[in-house]
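*Asks:* need coordinates for the below:
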Amino acid sequence: MKYIQPHTKDYQKASIALFISGFVTFATLYTTQPLMPMFAEEFGISAAAASLTLSISTGILAFALLTAAALSDGFGRKKIMTFSLFATSILGLLTAFSPSFAALLAMRGLLGFVLAGVPAIAMTYVGEEFDPKGLGKMMGLYISGTSLGGMSGRLLTGLLTDLFGWREALGIIGALSLLLSCLFWLLLPRPRRFVKKQTNVKKMCLAYAAVFANKRLLLMISLGFLLMGSFVTLFNYIGFQLMEPPYQLSHTVIGLIFIVYLAGTFSSVYMGKKADSLGSSFMLKIAIGIMAGGALLTLLPQLLLKIAGIAVFTFGFFGAHSIASFWVGQSANEQRVQASSLYLLSYYLGSSLAGSFGGFFWTHFKWTGIIAFIMGLLFLAYPVILFAGTEQSKNISNRHKSQTPS
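*Replies:* Presented below is the predicted three-dimensional model:
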């Protein structure tokens, strides 16, 4: 069957549908991040407990990613993605009616499970259905949807919460997501090139075992945990600080801070190009250094400098994440799918575990403690990069020697 070609109706429909898929999933996932101070106040819980509304979703999402792609081999890409979007939207809507914090956590946990169907499959759908010459643009549309979805979800939540309340905010975003899911279902072309196949559990296990046997690759995968752990920790607890004196900002204003995500949209492309010419290892160190500089800048009391620090930190994070994820895929060879899945597992576990553990530092040491924790995570990334880069150089050198006639 032919690929979906550029400048056709199917191509235009698919472009909009894939943008919607990224937008809905990440807008819904991150709606609770700006609401954590409100949850702490309304339910009488700690900051660390409030952060579980995001951590439980990303933690379950991390493991669900490993099975969602395999399910799509049997049921079909569009069917799984459509189910994922509708189920995510409905659960997002139902969270507005949570009678207790325990019920809210249960809803958010289920949401993390069903949400996995889109991030696990979207890239596979694009790779199968579109002409390879136009893959970059289509991948970019999906990624831009995830970036703008994450930003818009936080912005809308803050604005709607100030106007109506947090329950109404979650309900409105859930209803909007449901409408967009209908559009996705109507617009996404039926797969042309999908071939139904049974999942070979033995082969899959052997492929994962090969990744676990590669120490260098495992270390590179751990970068996802360190990078996302530091990123989510900063954004989880910045709202707590900015709602306290001397700032006392509203939810709307705190939500507007997430506009700094636009810096990340630029840096992921810019830093990726630099990595092509200067090397992944070198540019990763630069990007993480930028993150560290931005984090330290947020220690200054002036609000504008603090926001500038958040923007610098965000620029560095998206650059580092794009380089690290590419580096993992490039280094995995035959186990690329499994390595990428494990990188995402590590990435979302960092969001879940480090994001929650950061609450201990906020409770006991306030913002200084948060930045100390983040700096510790970033510091651990440097020996990982150094070892991975050294091993890569050794492997290249050994290959050259083996190819040289004696």
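*Asks:* okay, CA-based contacts and neighbour counts for the rest of this
*Replies:* OK.
*Asks:* same for the longest helix along the chain, what does it pack against?
*Replies:* Counting residues, the longest helix found in the chain (DSSP state H) is helix 355-403. Other elements packing on helix 355-403 under the criterion 3 or more Cα pairs under 8 Å, 6 or more residues apart in numbering; DSSP states H and E are helix 47-50, helix 52-75, helix 215-243, helix 280-297.
*Asks:* count of neighbours near L226?
*Replies:* Residues within reach of L226, counting by other Cα atoms under 10 Å, total 23.
*Asks:* now the longest helix of the chain and helix 215-243, what's the angle there?
*Replies:* 150 degrees (axes from the mean of the first three to the mean of the last three Cα atoms, to 10 degrees).
*Asks:* let's compare: structure for the following, please.
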Amino acid sequence: MRLPHLLVCSVFIFFVLYAPQPLLSLFANEFSVAPAVAGSLMTATMLPLAIAPLVYGVLLAKHNPLLILRIAMVFLGLSCLLFIYVPSFELLLLVRFLQGLTLPAALTAMTSYIGMSYRADALQKNMTLYIGSSIIGGYFGRVLAALFSDLWHWQSFYYVIAFMLIFLALTIKHSRFTNPSTKSQLLPLDYIKQLKEGAVLKVYGAVFCMFFCFAALLNYLPFILQNTFLITNTRDIGLVYSGYLVGALASIAAPWLLKKAPSAWHLLAAVFSFYSVSIILLMSHQLSLFLIAFTLFCGAMFVIHSTAAPLVNKISKAPPSVTNGGYVSFYYSGGALGSLLPGVVYQHYGQTAFMLTLLTVCLCGLSLIVWAYLEGKNTTRG
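*Replies:* Coordinates of the predicted model:
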């Protein structure tokens, strides 16, 4: 499978994950549910994403990741058609949960394929390109969902996603790739035990904190825009997500930043600090400052993501599929909790308390990175 083909698949897979986000206020009104309940549409998908990747990582250690990617994409396409026709919010949640069970198979398959196929600088470069494709998918998934909803109806965008996923899946020639793993004799628990390296677990924990904050803000951004800044049109809400696109440019700059920094640990600590500052600025009730802070927030998040994902592949002793399965699991564990718990804080105590919650979690992530660096610098410079 050629890398450009994989990146296009990645874009449409991330459409599935993030398309509902700018429509949450629309779903809240259409089905007469509270904001935190509407936000559970994202939680329902991220909860299985938090658990399943380790299982898929073990599975992919023994099977062709491209075959699993193809099956997962066909199922996701069919689930998008089902999402259009369900008549109640409870059934919407069920479909999103099923998508959440399928998405980690696709995500872990893609990252595993890259981890198995490339080494050294090529691994860093191509993992960064993959993360860039996830950014593009997340951005256009949100913006196009909002735009289609404003111009036609929200269901129309799901027809596009379903068609493209099935078409792209059918063009994957999985037989061209052979898994090079020679450790198929290991038991599933043996694979997972290989992730017990302290530095790996601390990076996983920091990634959990990073995405907790990110998922929380982007999930409740439509409600903040509506309640604080009186922006209610879905198209305008979608355009606010444009700050997210800056993350794509920031993630592409990650390899350059890494060359300038003493180590990946120094870069992660610096960017986590920047991430914290942007959250403080997001407490502002002035729209222009809020939008600038949102742009900085997105850029910082994706530099962390683009640095941490290749780092764990370099320092982990586990097979790439298990390493990336663990990474995806911690990443979306943060997303699952971030898409729900801060919403309760926002609903009861408002924007400032909401941001303070995110700041606390972000500082925990910074502490984990500093801890990992100090613990390992005697032998590895952190």
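*Asks:* picking up where we left off before, could the helices and strands packed on helix 355-403 of the first structure go into a markdown table alongside distance to L179 of the first structure?
*Replies:* What follows is those, written out as a markdown table (distance: least, Cα to Cα, whole Å):
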| stretch | distance to L179 of the first structure |
| --- | --- |
| helix 47-50 | 29 |
| helix 52-75 | 22 |
| helix 215-243 | 28 |
| helix 280-297 | 37 |
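*Asks:* out of those helices, which is closest to G358 of the first structure?
*Replies:* helix 215-243 (5.9 Å; Cα to Cα).
*Asks:* show me how far that closest one is from its chain's centre.
*Replies:* 10 Å (Cα atoms, centre = their mean, to the nearest Å).
*Asks:* repeat that for stretch 43-55 of the first structure.
*Replies:* 20 Å.
*Asks:* in the second structure, which residues correspond to that stretch?
*Replies:* Counting by TM-score structural alignment, stretch 43-55 of the first structure pairs with residues 31-43 of the second structure.
*Asks:* other residues contacting that stretch?
*Replies:* Applying Cα atoms under 8 Å, 6 or more residues apart in numbering, the contact partners of stretch 31-43 of the second structure are 17-18, 20-21, 24-25, 27-28, 88-89, 92-93, 96, 219-220, 223, 335-337, 339-340, 343-344, 347.
*Asks:* could you redo the last one with a cut-off of 7 Å?
*Replies:* The contact list for stretch 31-43 of the second structure, computed with Cα atoms under 7 Å, 6 or more residues apart in numbering, reads 24-25, 27-28, 89, 93, 96, 219, 336, 339-340, 343-344.
*Asks:* equivalent analysis for stretch 296-308 of the first structure, please.
*Replies:* Counting by Cα under 7 Å, 6+ apart, G309, I310, T368, I371 sit against stretch 296-308 of the first structure.
*Asks:* just send those back as a markdown table, with neighbour count and distance to A50 of the first structure too.
*Replies:* Listed next are those as a markdown table, based on neighbours: other Cα atoms under 10 Å; distance: Cα to Cα, whole Å:
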| residue | neighbour count | distance to A50 of the first structure |
| --- | --- | --- |
| G309 | 23 | 24 |
| I310 | 27 | 21 |
| T368 | 15 | 20 |
| I371 | 24 | 19 |
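*Asks:* counterpart of I304 of the second structure in the first structure?
*Replies:* In the first structure, I304 of the second structure lines up with A320, judged by TM-score structural alignment.
*Asks:* to clarify, my last question referred to M283 of the second structure.
*Replies:* By TM-score structural alignment, M283 of the second structure lines up with L299.
*Asks:* cool, L6 of the second structure as well?
*Replies:* With TM-score structural alignment as the criterion, L6 of the second structure lines up with L18 in the first structure.
*Asks:* please name the nearest non-neighbouring residue to that match.
*Replies:* Leaving aside its chain neighbours, L18 of the first structure sits nearest to Y142 (5.4 Å; criterion: Cα to Cα, 6 or more residues apart in numbering).
*Asks:* so which strand or helix has that neighbour?
*Replies:* In this structure, Y142 of the first structure sits in helix 135-163 according to DSSP states H and E.
*Asks:* post-alignment, that helix versus the second structure, mean distance?
*Replies:* Superposed on the second structure, helix 135-163 of the first structure shows a mean distance of 2.5 Å to its aligned residues (mean Cα distance after the TM-score superposition for the first structure).
*Asks:* check which residues of that helix are buried.
*Replies:* 135, 138-139, 141-161 (16 or more other Cα atoms under 10 Å).
*Asks:* would you turn the contacts of stretch 296-308 of the first structure into TSV with distance to K9 of the first structure?
*Replies:* As requested, those are exported to TSV (distance: Cα to Cα, whole Å):
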residue	distance to K9 of the first structure
G309	43
I310	41
T368	53
I371	49
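*Asks:* and which of these is nearest L345 of the first structure?
*Replies:* I371 (24.2 Å).
*Asks:* show the contacting residues for the equivalent of that closest one over in the second structure.
*Replies:* Aligning on TM-score structural alignment places I371 of the first structure opposite M355 in the second structure. Residues in contact with M355 of the second structure (Cα under 7 Å, 6+ apart) are I279, M283.
*Asks:* what's the distance between M355 of the second structure and V277 of the second structure?
*Replies:* Computed as Cα to Cα, to the nearest Å, the M355 of the second structure to V277 of the second structure distance reads 11 Å.
*Asks:* show me what V95 of the second structure lines up with in the first structure.
*Replies:* Checking TM-score structural alignment: V95 of the second structure goes with M107.
*Asks:* hang on, that match packs against F97?
*Replies:* No. Counting by Cα atoms under 7 Å, M107 of the first structure stays clear of F97, with 10.0 Å between them.
*Asks:* which of the two has more neighbours?
*Replies:* Counted by other Cα under 10 Å, M107 of the first structure and F97 do not tie: M107 has more neighbours, with 21 against 14.
*Asks:* got a list of what that one touches?
*Replies:* M107 of the first structure neighbours (Cα under 7 Å, 6+ apart): L91, T95.
*Asks:* kindly report the same for Y346 of the second structure.
*Replies:* With Cα under 7 Å, 6+ apart, Y346 of the second structure has these contacts: A353, F354.
*Asks:* corresponding residue for it in the first structure?
*Replies:* Applying TM-score structural alignment, one finds that Y346 of the second structure aligns to W362 in the first structure.
*Asks:* next: S333 of the second structure.
*Replies:* With TM-score structural alignment as the criterion, S333 of the second structure matches L349.
*Asks:* perfect, I'm done here.
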